[in-house]
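Q: what follows is a predicted structure for the sequence shown.
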Amino acid sequence: MYLPGPTTPADDHPGYQVTRSVRSGTLTLHLGGEIEWRDMPALRTLLCQAGQAQDRFEVIDLTGLEFADSAFLHLLLDVQRHQRTHGIPMRLAGPLQPIVDRLFTLTGADAYFDFHPRHLPSRP
């Protein structure tokens, strides 16, 4: 299933994409493109809907994510808190693009998430 992020033709912001896959019974959401503060309302709604579906996601794959800002980190923390409250594990996967990797490591947010063991953010 492909779920496009909001974009407008006059907007130079390319937007983001969300796809989903199921492998070995684990639902993964794949994020791609660029995510910034103005995308948060739509992305929050999309993630909340995915979290309430029968097949709740356990992994968010950030491999295709080319840009994200601190608003995205805040959203991920909220989603993680919601998942934990409902007893659903949440892991992030990569490898992360350099700018996204820097966002996690410079803010220290990498310490608050479970990353797939092979895709840990780099440490300086």
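A: That came in fine, so what should we check first?
Q: can we go C-alpha only for contacts and neighbour counts from here?
A: Will do.
Q: just say helix, strand or coil for residue 59.
A: strand (DSSP: H, G, I helix; E, B strand; the rest coil).
Q: next secondary structure after the biggest helix by length in the chain?
A: Assignment by DSSP state H gives helix 70-85 as the longest helix of the chain. As assigned by DSSP states H and E, the chain's next helix or strand after helix 70-85 is strand 91-93.
Q: packing partners of that next one?
A: Applying 3 or more CA pairs under 8 Å, 6 or more residues apart in numbering; DSSP states H and E, we find strand 91-93 packed against strand 57-68, strand 114-115.
Q: wait, residue 99 touches residue 65, no?
A: No. Contact status for residue 99 versus residue 65: not in contact, 9.3 Å apart, counting by CA atoms under 8 Å.
Q: ok, second structure coming up, stack it against the first:
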Amino acid sequence: MWARGQLDWDRGQDFADRLEAALRAGAGTVVVNVSGLEFVDSSVLNTLLAAHGRQRAAGGALVLEGPLLPTVEGFFGITGVLGYFTFADASGTDGGQAAADPAGDGVR
């Protein structure tokens, strides 16, 4: 799955629902491409932290695929979570995730 644009309290619930569905699907590793994420607030950070904890407890992993845009990297840095998450570099590719955002909500 991927997230892009601005995710905050209002727009983050759809992201949280989709992430929850991915976790329930039982994949050992859930990858979220955040390379197009321009803004994230504490509600979305909380969603990511909770998902990370759940995956670790189940023996899996939550991987954030980047690179992070400076605003998001700064937010993660100032909140002290950069070392908490596992990051992977998208290496300039979108891993086949280039489909349009059908709902226009920044989440696929």
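A: Happy to help now that I have it. Nothing here was measured: the structure is a model prediction, and the numbers come from that model.
Q: report the TM-score for the pair.
A: Between these two chains, after superposing, the TM-score reads 0.72 (TM-score structural alignment, normalised by the length of the second structure); 91 aligned residues with a CA RMSD of 2.1 Å.
Q: one step back: could you check the angle the longest helix of the first structure makes with strand 57-68?
A: With axes from the mean of the first three to the mean of the last three CA atoms, to 10 degrees defining the directions, helix 70-85 of the first structure sits at 170 degrees from strand 57-68.
Q: buried stuff in helix 70-85 of the first structure?
A: Across helix 70-85 of the first structure, burial judged by 16 or more other CA atoms under 10 Å covers 72, 73, 75, 76, 79, 80, 83.
Q: so what's the aligned residue in the second structure for the last one up against?
A: Spelled out, it's residue 83 of the first structure. Here residue 83 of the first structure is matched to residue 55 in the second structure, going by TM-score structural alignment. By CA atoms under 8 Å, 6 or more residues apart in numbering, residue 55 of the second structure lies in contact with 23, 28, 29, 61, 62.
Q: aligned partner of residue 33 of the first structure in the second structure?
A: Match for residue 33 of the first structure (TM-score structural alignment): residue 5.
Q: could you measure from its match over to residue 37 of the second structure?
A: 5 Å (CA to CA, to the nearest Å).
Q: which one's more surrounded, these two?
A: When residue 5 of the second structure and residue 37 are compared for neighbours, residue 37 comes out ahead with 23 against 17, by other CA atoms under 10 Å.
Q: could you tell me where the strand or helix carrying residue 103 of the first structure falls in the second structure?
A: Assigned by DSSP H and E, residue 103 of the first structure belongs to helix 98-107. Using TM-score structural alignment, the residues of the second structure aligned to helix 98-107 of the first structure are 70-79.
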